Every structure is written in C-alpha cells, then in structure tokens.
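> based on what follows, work out the 3D shape:
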Amino acid sequence: MATTTDPVPNAGTTVDRPSETPENPGVGEPARFPYRTIALGVVGSVVLMLASLGAGGVLVNDPVLGTGPLSWIRFGHGKALATALLYVGFGLVVWAWVRLGRYVLARRIGSRPIVVAALCWMGPLLVAPPLFTRDVFSYLGQGAQLLHGLDPYAYGPAALDVLPDVVQNVHPLWQTTPAPYGPLFLLVAKGIVSVTGNNMIAGVIVTRVLLLAGLAGMLWALPRLVRHLGGNLPVTMWLAIASPMTVIHLVGGPHNDLLMLGFLTIGVLAALERKHALAIVLVTVGMLIKPTAAVALPFLVWVWANHLPDDRSLPRRFVRAVVPSLGIFGAVFVAGTWVSLGSFNLGWITGLQAPQLIVNWLNFPSGVGEIIYTMVNVVVDVQPSPFITVARLIGWALLAAFVVRQWWLARHGGTEAILRMAFALLSVAILAPPTLPWYLTWGFVILSAFPWRRLHLAAVVGVSMFLVLVYYPTGEQSLYDWWFIAAVVAASLYGAASLLRPDPLGLIAAWRRLPRSD
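As a prediction, this is how the structure comes out:
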C-alpha cells in the first residue's frame, strides 16, 4: 500500500500518513465520533468479563458459580469453551483498538474519543476475575500479612493463620516467598484488606479501583508531556491508554505498575517544567510502589543540572543538582518506608530476588541460556541451571553497561534525557530477570509521548498482542506450548498488518465475493 508523508499537527516530526483508498477514507474527512468502534470493543470487553468467570484467574472456592448450574464452565469442556470465548472477546477488543488506530493515522478523530473508548473497554473488566495473571491475589496476601503483624519481606503469605480465602488463592510459587514490592504499595494493600477482609472478590475490585489513580495521573500528565516531547496526542493516547497492555494487563490484571506509572509520568513532567524537587519526590514515591522507578532518578538529575544557570561547568552544575536530589530522595525514602512498615525496614530490597525464580525465554538472557543448554544436552546430560545463571550474569553486565551509557548520553538534559531514561527502563524490563509482559509498559508509556512513525506503530500492535497472549487467561505461561505460540505469532503479525491495511489477507473481500443463494 502506498504511503505519503505529511506533518501531523502538534508533532515535532513527521509520520507516515495512509494514502486515500476505498478501504481507507481520505484524510480531511469530517471528524466523526467512532460509536460503532467503541461499541465493538465494549462487546469484546463484556465477553472477556463473562468468559473469565470460567477461564480467568478464578478463586479456589468460587462464590459466584460455586457448585451451581453454571459451575461446569470452570472444568473440562466447559472451561475449554469459556477459554475460546475469552479469546473471541480479546480479538474484538484488539479489532476495535486497531480500527481506532487507523482513524488516528487518517486524522479523523482526536484524543477524546480514544480516552472514552479506553474507559468504556475498562469498565466491564473492573468486576471480572483477574485476567492473564493472579498477581492481585499475592497483593492481597502480602497486605494481609502486614495487617496482621507479619513482615512480608521475611515470610510468604502461607505463614498467615487467618483469612484462609486470601492465603489459598495466592499462587503456589509465591506462597513462601517474600514480597518484591515497595513498602508504600504494601501499605495500600494493607488498607484494602482491612476493608475487604476475607472477601476476595471485593478485594480484587477495590484494588482495581484504587490502581485507577495511576491511570488518572497518566491521563493528566500525558497531554502535557506530549507538548514537551514533540509527540502527537491522539497517537499517544491510543498507545498508552487504549492499548491492550493497559486495558487488559494493567487494569484487567490488575497490576500495581499502573499506580507507579502515574507517579512516574507526573514526575517526568514536573522535571521538564523545572519543578525538580517535586519531580524527585514523585518518582521516589513511585519507587516505593514499584522499585524499578528508581532507574529514572539519575536521568532526572541531568535534567535539573541543565536547567541551572550555565555560568558554571556541567560537572559543577551536576553536583549542585545531585546533592539536593540525594537529600530529597533520602528523606522521602526513609519517611515512606517508616510510615508504611512502622520501622526503617530494608528487607524489601532483598525481596526483589523473589521474582528471579521465574525462568522463561521471554527474558532474553534466560532464553539464550536455555538455547545453549538444549544444544549441549543433546550431547551431554547436564542440568540447565548453570547455563541460565551464567547467561543471566552476562545479561546483568550488559544491562549495567547499557544503562550507564544511556545515562551519560543524557548529560545534556532536555527531551534527550527523557528518551534515554525510557530506553533504560525498557532495557531493565528485557534484560533483568524476570521479564513479564506488563514490565515493558515502564518505558513504553514515556516513549508514547514522543513522535512515532506508522511502521513502528504497526510493530507496537503486534508486540502488544503477543505480550498479552503469551500467558494463558488463568495466569500460567504459555511460552513452551509451541503450537500455541506459533498461532500467537501469526495472530500478532496479522494484527500489525491490519493497522497498515484493513483485511491484509483479503479474507473479508474473498468472503464477500462468494456466490449467494437466492
């Protein structure tokens, strides 16, 4: 399909614009509110919600279906049917999202319809069982530990002798492992459990509602970030708010990354608007929710240093920025930890080792280790752990070198520092074990406010679909179900191509050409 290149309003560079074709109405048509596309996504979201009652992260003792007449959808053929229906719902949501993307590229809609669409698609998922994850049950279990006087950084939820429904629904892998989350988030989880108690359905719903504060922060900050970073607002909202990564993973999951991203985006905006002390405070608070937000802090120091009067050398300006930054960080870190845990407990730092128990090829170094192990094991009977351990150590070294390089390249501050910061956050998600699909939102949300080209947007569609589907709806990984992964890759490529051209394989057109009987 031929393309032309035109400037996009409010963008700092150019993006590819689709040529006018019968399938792709011409640029400049009167803007229309995409009611049918939004409705398509709502139907998909409702189907996701209903199917998740049998195929999602359902409770061990399900009070909704229980042993009633519909309990059959949780087992055997009924569960297979519910799973198939869930994937249909997912397909409808993605279809609606891609259609919105084509409207954005044709400049037929602004950002408001995209936000309305995303919120409408999120609505049914607020009351659904967890989708493609069971992490929320761990959140509640660790909050229950803190509520009942157990240190979540020393014990797993299995140590609790109260709230049996909370404990039994935590994934077996996390029953005896310490919490990897920041103390401020555990305080939030403690507050949720203090209200919802042993009611897991209420706990999941309240968790989702509270995490929407992070979404509200993103909705407030992203339009302002676009003005600083040169992006195009409809594209940014389509990427960061309406994407399946946000709608299905961060909200449908749900994941506490959403709350961290709210503080991160507002903090980055504050730094660009020369409110540097506030920026350090906000990003440190984000770190006390999800520790990886700390990666952004050294980059914000460069932004501060370059906003100082240039009558001094850069090293001297850096010192003038880093000293107050360290002071603010230390004060917020100590106060936040003390308020959350009742003491200056640093056990949560060692708790970061717990997720490294997850080993799969989605993490690039782990995948390389598994490939080498497989090749060697053909000749010699060996264990996989040494290969994975060595590959991960090399991955850590590469990650450290890459992040340090990005930090040094950010020394001139401005938008370049924010771009390098986003690259660093993405590299942590890819190279530091483990790599979980929603981790890539850390850097991606910031990158969404930069200019994008059409081919890159198509790649985002494919990657987003892949990163949702590589886990089963129950929260278990599907990464070693090779036939399933082949189907996922094919579907993701088709989704990516669909942004560039509706019906890329001509399936709908062929169906329309079939003879019809009278």
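> from here on, just use CA atoms for contacts and neighbour counts.
Fine.
> any idea how far Q356 is from the closest residue in space to S366 that isn't next to it in sequence?
Among residues not flanking S366 along the chain, I388 sits closest, at 5.4 Å (CA to CA, 6 or more residues apart in numbering). Shown here: I388 relative to Q356, a distance of 11 Å by CA to CA, to the nearest Å.
> out of these two, which sits in the more crowded spot?
I388 (22 against 11; other CA atoms under 10 Å).
> now do the buried residues in whatever helix or strand that one lives in.
I388 is located in helix 385-409, with elements delineated by DSSP states H and E. Within helix 385-409, the residues that count as buried by 16 or more other CA atoms under 10 Å are 387-388, 391-392, 395-396, 398-400, 402-403, 406-407.
> run this one through as well so I can compare:
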Amino acid sequence: MAGGHGEAILAGLLGLAGACLVVATAGRLALRSGVELPTDWFGLLIPVQLDRASALPAFMIIGVALLVIGWLQLCLLARRGSISLSQTGIIIAVWCLPVAVGPPILSLDIYSYVAHGAMLTADLNPYRNGPNILGNQPSLLASDPVWRMSRAPYGPLALALLKAAYGLSGGTVLGTVLILRALALAGVIVILGCVARAADPRRRPLALAAAGSPVVILQLLGAVHLEAIMVALLAAGLLAARAGRPIASMMLLTAATAVKWPAAFAIVAVAVWHAGTPVPGTRPRNTGPPDARPPHARAWVWARLRPVARDVGVVSASGLVLVLLIPDGLGWLRSAATPASGLTLYAPTVGLADGLARLGDIADMKIQFAQALNLTRTAGIVVTAGVMLRLLATIRARNLAATVGWGLLTLAVLGPVLYPWYLTWGLIPLAMATDRVRLSLLGTVSAVGAFLALPHCELLFANLPGATPWLQRQAPVIAISTLFLVLISVVILTRRRDSWSTTTLKR
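All right, here's what the predicted structure looks like:
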C-alpha cells in the first residue's frame, strides 16, 4: 500500500502541474482578434499576438499531457484497489482548484452565454437573432466573433439560467462569468457524486476517477460549458431511475433536455426501461385477441402501459413548465442545429468527407468537399439512429446507464460536428456503469478528447512560411492520424500498466 500511496502522490502532482500549465496558457490562446474582455484576470488573459510564433501552445499541450498521464495513473491505481474513495476525491479536487479559480480557458463560449443573458434581459429573442443585435455592449464585445450572428441553440432552462445569472451580476460580464463558473463547479460536484453513488461500492474509487477526467475538468469546469449543468441533471436522473424513483427521474431528465436536446435520448431510454420492467404476478397466459384475453392478461397489458402513460405525463407537464420560463420557449427547436453550421476538422464525418474528396481527385472524379460532407453527415445520422434503436431494442441486456452512455457517445462522435465537451454526454453515464464498461475505452476516449479543440496551436509554426496553409489543407488527415496514434498509445499503456500491476501483486 505504501507504493500505492507514493504513486497516488505522483499522479496528483502530475495532474496539478498539468492543470496549472493549462490555466496559465489556454485562456490567452482562446482569445481572438476583435474580442474585448472586461479583465485580464491578473495577467492570465493578456492577448497573444496571432501573427508571431509563440511557445504558449507547446506549454498548453504539455499541460494537457501531464493531466492526462496523472489521470490515467489515478484510474489504474483505483482499478488495482490501491487508493480509497476519499483519496481519489481529494486528488480530483486538487486538480479542479486552479481550474476553478482561473479564467475561462480553451473557449470563448461562456461570453456568448453572457450575451444571450443580456439579450433576454433586454427583451430580445436569442432564438430569432444573434448577439450582434446588442450593438457595442461589453457582453457582445467579449463574445466570439464567429458566433455573434448565430441564434442560441440552448434550451429554455439554459437561457433562463443565463438570464438569471446576468441579472444577479447587475448586468456585468465579469460578474456573470463568476456566477456561471460557480454553477459549473456545482454541476461537476453533482456529476462526481452521482457517478460514485451509482457504482458498485467496491468500484466507487474507479468510477469517481473515471468521471474526473481531463475533459470534465478542462471543458466543463475550465471552459464553463453548459454541459456541466446538462450532464449533472442527466446523471441525477439516471441515479433516480436506478433508485426506483420514476417521477423524479423523468423530471430531472426533462430538465437536462431543456438545457441541451441530446439528453432526450435518456428520456426515451428510461421510458423504454420502465415499460419493460416485469411486474410480479402479471404474466400473460393467453396470446389470442384482446377481447379473448382473461382479466389477468389485460391487467398485465395495463401494467406495461401504465408506466408509459405516467412517464409521458411527467415529461409533458415538466416540459410545459420549462418552456414557459422564457418567451418563445419552443423557439429553441428552430435553432437547435446552430452548432452544425461550424466545421470541426477532427470529426470522423469531416475526415471521411475529406478522404472521399481526395479519392475523387485521384480517380479523376469531380467530388466536391461540400457534397461529400453532406453525404457523410447524413450517413453519420443514419448510423447513430440505427445504433440507438438497437440499444433500445436490447435495453434489458445491459445496465441502463450504459445504454444511455453508448447512445449519446455515438451521437457525439458521429454527429455533424464534434466538440470535446460533447463526449461527456456519453462518458459520464458510462462511468456510472464502470462494472460493465472497460477502463481502456473510457481512458482512450477521454485522453483523445482532452487534446481536441486546443486553440491556436498553429502559432508554433507562425515563423515558417507556408506551414500554416499546409497544415490547414492537411488538417483532417493529420487530426484523424493523430487521434488513432493517441488511441493506440493509451490502449497499449493501459494494458502494459495493468499487466505490470498484476505481476507485481502476484509477487
């Protein structure tokens, strides 16, 4: 155990050093031209010159790598039983500390949240207009120029929270950011608590370690994405379903969907689970026409339909209340596809489209990238729908949280766009089912996700003529190749470490 204690300290220090490096660099690198922030956050948000080479991206990448290594070490220690639940929680809390007190990192999305809160306060509809309608207000000037004309894709509960945060801050950008960071921290705490409680008592340290991944710490807490609230409600809803509290479960899952729509798959999955739950003493004994069935057969049918009716009623009532939180609450359905207007070069659908276009050039076929992208995105949606239907059809064959996790992870990976925080949709439910899911899978997806969407890494090559245009042209190939290398490396590292640990224990 002494060796395990020393390894735990080493893992904690590696992760802490990595988190501090990311906080020191990733806030500055997330800035864009034309962005005016209300504070430099004690020098951590001083703008970087985007036309000159900089070593900051290298330090950011090293920081992410250290945090990933420390996290993988923590997971392996938890898997071996060399660390307790409280020790695991302390290490994750230490990693979260610099991220929680530092500035928003890796993304400017939080400032778009502030702008949407400002719009609602001014009686403007974020579902009809982009933040640019605000004019030269501080909340607009702080937001990402890429999204200033885009409509809000978030649900009515999310916008209601943004409006409340903006109002509580007195209409200040910094005050709203601090309130939203506090909400994100509360969301992460709820996520970790739900995952630990859902796991088998003997595997709770591993489940907690899996949930405290770099993606959760850096993207949900550090970048303050709304997934912190959505996934917290999702995890709480799944935990309530596991505890046999169907009404609370459906209310929580409806609230999660009213933050971001992908959580709707969890509503369907839990409803199917409830409908298929055997009811003692109500097995049918007649397969004839309904009128010919004896009373006990009709009772069995009603016993199956009753939970469906209950779930539909709870979701409908909860959804109505949530839609009424803001004006035009259903307008969210019109703008839910806003993120798909972007282009993430490392998304599988984008990489496949780029490959098709290149093959077309080689074969002397005129295949435009835009055409190939429409094809691959459609194929991704079809495959995702097929996977979800298959999961629902075989829902009794696996843990409920695992069903939700697999479905949402498939949606995140094969969707039109892939952002690293989307991975938490599936990773957290899968962490709740760690007794049924391999650690190598969670480790690989989390490790790969931690390196996605790192901002302005091209500054490493700014002094090399032609390097940036070449990297942009080859970005899909480079991204997909790098992801496969990371995947293979994590699998090999996990297996070797696990093999080494087993050999050591036997000795």
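> tell me which stretches of the stretch 251-400 of structure 2 form helices.
264-275, 295-323, 332-335, 348-362, 369-393, 400-414 (DSSP state H, counting those that start in this stretch).
> could I get those helices in CSV, plus columns for distance to N132 of structure 2?
Output for the helices of the stretch 251-400 of structure 2, formatted as CSV (distance: least, CA to CA, whole Å):
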stretch, distance to N132 of structure 2
helix 264-275, 30
helix 295-323, 25
helix 332-335, 16
helix 348-362, 29
helix 369-393, 28
helix 400-414, 29
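> need the contact list for the aligned partner of R128 of structure 2 in structure 1.
The alignment partner of R128 of structure 2 in structure 1, by TM-score structural alignment, is A154. When contacts are counted by CA atoms under 8 Å, 6 or more residues apart in numbering, A154 of structure 1 touches 178, 347.
> can you tell me the SS state at A154 of structure 1?
Under the three-state scheme (DSSP: H, G, I helix; E, B strand; the rest coil), A154 of structure 1 adopts coil.
> do you know how far it is from W348 of structure 1?
From A154 of structure 1 to W348 of structure 1 the distance is 9 Å (CA to CA).
> ditto for A271 of structure 1
Distance from A271 of structure 1 to W348 of structure 1, by CA to CA: 27 Å.
> list the contacts of the helix holding I388 of structure 1.
Contact partners of helix 385-409 of structure 1, identified using CA under 8 Å, 6+ apart, comprise 298-299, 365-370, 372-373, 417, 420-421, 423-424, 427-428, 431-433.
> against G41 of structure 1, how distant is the residue most central in space within structure 1?
Nearest residue to the geometric centre of structure 1 (CA atoms, centre = their mean): W438, 3.3 Å. From W438 of structure 1 across to G41 of structure 1, the span is 21 Å (CA to CA).
> do the same with V64 of structure 1
Per CA to CA, V64 of structure 1 is found 25 Å from G41 of structure 1.
> try V380 of structure 1
Distance, V380 of structure 1 to G41 of structure 1, using CA to CA: 52 Å.
> between these two, which has more neighbouring residues?
Shown here are V380 of structure 1 and G41; by other CA under 10 Å, G41 has more neighbours (25 against 10).
> quick check: the strand or helix carrying that one compared with structure 2, mean distance?
Using DSSP H and E, the element containing G41 of structure 1 is helix 35-55. Taking mean CA distance after the TM-score superposition for structure 1, the mean distance separating helix 35-55 of structure 1 from the aligned residues in structure 2 is 2.7 Å.
> contact partners of that helix?
58, 65, 73-75, 78-80, 82-83, 85-97, 99-100, 117, 120-122, 124-125, 127-131, 473-474.
> do that again at 6 Å, thanks
Applying CA atoms under 6 Å, 6 or more residues apart in numbering, the contact partners of helix 35-55 of structure 1 are 73-74, 79, 82-83, 86, 89, 92-93, 96, 117, 121, 124-125, 128.
> chain center to stretch 134-144 of structure 2, what's the gap?
Stretch 134-144 of structure 2 sits 26 Å away from the centroid of its parent chain (CA atoms, centre = their mean, to the nearest Å).
> again with stretch 149-169 of structure 1
Distance of stretch 149-169 of structure 1 from its chain centroid, counting by CA atoms, centre = their mean, is 27 Å.
> same question, stretch 220-229 of structure 1
With CA atoms, centre = their mean, you get 19 Å for stretch 220-229 of structure 1.
> same question for stretch 191-209 of structure 2.
Distance, centroid of stretch 191-209 of structure 2 to centroid of chain: 18 Å (CA atoms, centre = their mean).
> trace I247 of structure 2 over to structure 1, please.
Mapped onto structure 1 by TM-score structural alignment, I247 of structure 2 lines up with A277.
> before we move on, back to that, any idea how far V359 of structure 1 is from the residue nearest to S366 of structure 1?
Per CA to CA, I388 of structure 1 is found 8 Å from V359 of structure 1.
> structure 1: which residue goes with L330 of structure 2?
Taking TM-score structural alignment, L330 of structure 2 has L346 as its aligned residue in structure 1.
> count of neighbours near its match?
There are 15 residues near L346 of structure 1, going by other CA under 10 Å.
> do A210 of structure 2 as well
Neighbours of A210 of structure 2 (other CA under 10 Å): 30.
> please say which position in structure 1 it maps to.
A210 of structure 2 maps onto L239 in structure 1, with residues paired by TM-score structural alignment.
> which residue sits closest to its match, ignoring its sequence neighbours?
Spatial nearest neighbour of L239 of structure 1, chain neighbours left out: S448 (6.2 Å); criterion: CA to CA, 6+ apart.
> tell me the contacts of the aligned partner of that neighbour in structure 2?
If you follow S448 of structure 1 across to structure 2 using TM-score structural alignment, you land on A431. By CA under 6 Å, 6+ apart, A431 of structure 2 lies in contact with 207, 210-211.
> among those residues, name the ones in strands.
Among those, no member falls in strands (criterion: DSSP state E).
> please pull up the equivalent of L162 of structure 2 in structure 1.
By TM-score structural alignment, L162 of structure 2 lines up with A189.
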